[in-house]
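Predicted model and sequence below, questions to follow.
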Amino acid sequence: MHVLILGGTTEARRLAGLLHGTPGLELTSSLAGRVASPRLPPGEVRVGGFGGTEGLTAWLRERAVDALIDATHPFAATISFHAARAAATAHVPLLALRRPGWVPVEGDRWHEAGSLEHAARLLPALGRRVFLTTGRMGLPAFAALDELWFLVRSVDAPEPPHPSHGEILLDRGPFTLDGERELLRRHRIDVVVTKDSGGAATAPKLTAAREARLPVVVVRRPPVPEGVPEVGEPEQAARWVAERLATAPRA
């Protein structure tokens, strides 16, 4: 039984670790290739795009994939739609592994935004020194805000256009609460911007902002394909695979 994991996320790596070495299971993890030095999961790994829905459909057929798991980032909406269409065309069972989104608690001062551009429009009224944690691909949306200062955190160095006033911090989670508190204090941050990525790896910044009573602009997740079965934990996805493996025909 051949399983393809569309990954790159912490959950995808955890799932690959749970499945790797299972008798009767061939496992392939696919990474988009947007990070220069990604953390690789165990097992076979391919890097790069498939060439849209048609390319992914052809790959599923050529490699005789028996099950497809979409464990991509919550903001990687395009590949999720490609996966849904390709799985339907190739008649391959599809499961979405999506980490739950963050939920505000008492003391949070969240301002929801429907897009990065919307978040940029909100900023001038909320603060002057911004902790921007939306990833390097979305920085052009904030490039014109010359009156603000930005601490931009990114795994890899961003290319222009990006905010011209501020500092680039190259770092990769998980992050600690003490570390996030110190960042906010040292850089005199008065507003935080984040995507609703969910998960624990980058959540401490929300706690640190709440403690400091800072406003946080939270970019809502994009829509995902309808009708795709969904789980929130790698262990649930591993059980889904195990159920199919148990009923797979034997050679």
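Received it, and whenever you're ready, just let me know what you need.

Going by C-alpha atoms from here, please, whenever you check contacts or count neighbours.
OK.

Let me see the contact set for the nearest residue in space to residue 223 that is not next to it in sequence.
Residue nearest to residue 223 in three dimensions, not counting chain neighbours: residue 77, with 7.1 Å by C-alpha to C-alpha, 6 or more residues apart in numbering. By C-alpha atoms under 8 Å, 6 or more residues apart in numbering, the contact set of residue 77 is 222-224.

and residue 46, how many neighbours?
Number of residues near residue 46 (other C-alpha atoms under 10 Å) recorded here: 13.

Let me fix that, I meant to ask about residue 107.
For residue 107, the count of nearby residues is 13 (other C-alpha under 10 Å).

Looks like it contacts residue 210 (just checking).
Yes: under the criterion of C-alpha atoms under 8 Å, residue 107 makes contact with residue 210 at 5.9 Å.

all strands of the stretch 101-250 of the chain, in order?
Here the stretch 101-250 of the chain has its strands, by DSSP state E, counting those that start in this stretch, at 109-113, 129-133, 149-154, 166-170, 191-195, 215-219, 230-231.

Who are the packing partners of the second one?
If I follow you right, that is strand 129-133. strand 149-154, strand 191-195 (3 or more C-alpha pairs under 8 Å, 6 or more residues apart in numbering; DSSP states H and E).

this is the other structure I want to compare:
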Amino acid sequence: MRILILAGTSEARDLSQILATRSDLQVTASLVGATRAPRDLGVETRMGGFGGADGLAQYLRDTKIDMLIDATHPFAATMTNTAAKVCADLGLRHVILQRDEWIAGAGDDWHMIDAPSDTPALIARGKTVFLATGRQTLAQYECLSGRKLLARVIDPPKKPFPFDGGAFVQGRPPFSIDDEIALFQLLGVDWLVVKNSGGAASRSKLDAARALKMPVAMLRRPKLPVATRVSTVDECMTWINT
């Protein structure tokens, strides 16, 4: 059986490494190449996009893929919608592996938003804002003019911050809660802006915000297409073996 994993998350990596031990499977993982030095997935890995729906469909036909597992980031809506449509059109077995979202608890001061354009109404001018939303969407926060913006990136930036009033903060996860508290205090952060990505590995920034009584602007996830969804690697393995 030939399996294509649309990767880019820790779940994709864990799943790939498990499937790599199966001699009855031919597994390929696909990465878009957003990180310059991605971690080894343990299986054959291709880099780059497919060129839209037609390109993905052609790739699936050419490589005779039997099953597609979409384990991309919860905010990779374009890829997720494209994969769902292509698999439905081809009659290809398909599942979305997407971790559960975060839910606010006691002591959290979360403000749910639908888009970056909602942030100026929340965050007063003159505040220092820590953007933990990824490099690709950074330009969408130009609406926060008059605030000091700090954006975390994994790789050293090749270009300067895309607009005035901002700076990059480089770091590679995981980050402990104590690390995040110390960083936020050092930088004088007033607001945290995050996507509701879910997962334990990246939750430390939210725990740090709670400890510091810092408000959080939380981007809601895009809606999923109509498709089978599992939330853990174990559930995905059960689905594969069914």
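Everything's here; your move. Remember, predicted model here, so these are calculated numbers, not experimental data.

tm score of chain vs chain?
TM-score of the superposed chains, computed with TM-score structural alignment, normalised by the length of structure 2, equals 0.94; 241 aligned residues with a C-alpha RMSD of 1.6 Å.

Could you report the separation of the residue nearest to residue 52 of structure 2 when sequence neighbours are not counted from residue 232 of structure 2?
Distance criterion C-alpha to C-alpha, 6+ apart; nearest residue to residue 52 of structure 2, sequence neighbours excluded, is residue 82 at 7.3 Å. Between residue 82 of structure 2 and residue 232 of structure 2 the computed distance is 22 Å (C-alpha to C-alpha, to the nearest Å).

Compare these two (neighbour count), which wins?
Higher neighbour count among residue 82 of structure 2 and residue 232: residue 82, with 17 against 14, using other C-alpha under 10 Å.

So the more buried one versus residue 32 of structure 2, what's the distance?
The gap separating residue 82 of structure 2 from residue 32 of structure 2 is 14 Å, by C-alpha to C-alpha.

ok, now residue 206 of structure 2?
27 Å.

Next: residue 165 of structure 2.
To residue 32 of structure 2, residue 165 of structure 2 is 29 Å away according to C-alpha to C-alpha.

Same check on residue 97 of structure 2?
Counting by C-alpha to C-alpha, the gap from residue 97 of structure 2 to residue 32 of structure 2 is 17 Å.

the more surrounded of these two?
Per other C-alpha under 10 Å, whichever of residue 97 of structure 2 and residue 32 has more neighbours is residue 97, with 27 against 14.

corresponding residue for that one in structure 1?
In structure 1, the residue paired with residue 97 of structure 2 according to TM-score structural alignment is residue 97.

For structure 2, which residue occupies the most central location?
For structure 2, the residue sitting closest to the mean C-alpha position, by C-alpha atoms, centre = their mean, is residue 73 at 3.5 Å.

about what we covered before: closest to residue 92 of structure 1 among the contacts of residue 77 of structure 1?
Ranked by distance to residue 92 of structure 1 (C-alpha to C-alpha), the contacts of residue 77 of structure 1 are led by residue 224 at 18.3 Å.

I'd say the closest one and residue 83 touch.
No: distance between residue 224 of structure 1 and residue 83: 10.7 Å, which falls outside the contact criterion (C-alpha under 8 Å).

among the helices and strands packed on strand 129-133 of structure 1, which is nearest residue 179 of structure 1?
strand 149-154 (13.1 Å).

tell me the average deviation of the closest one from structure 2 after fitting.
Once fitted to structure 2, strand 149-154 of structure 1 is off its aligned match by 1.4 Å on average (mean C-alpha distance after the TM-score superposition for structure 1).
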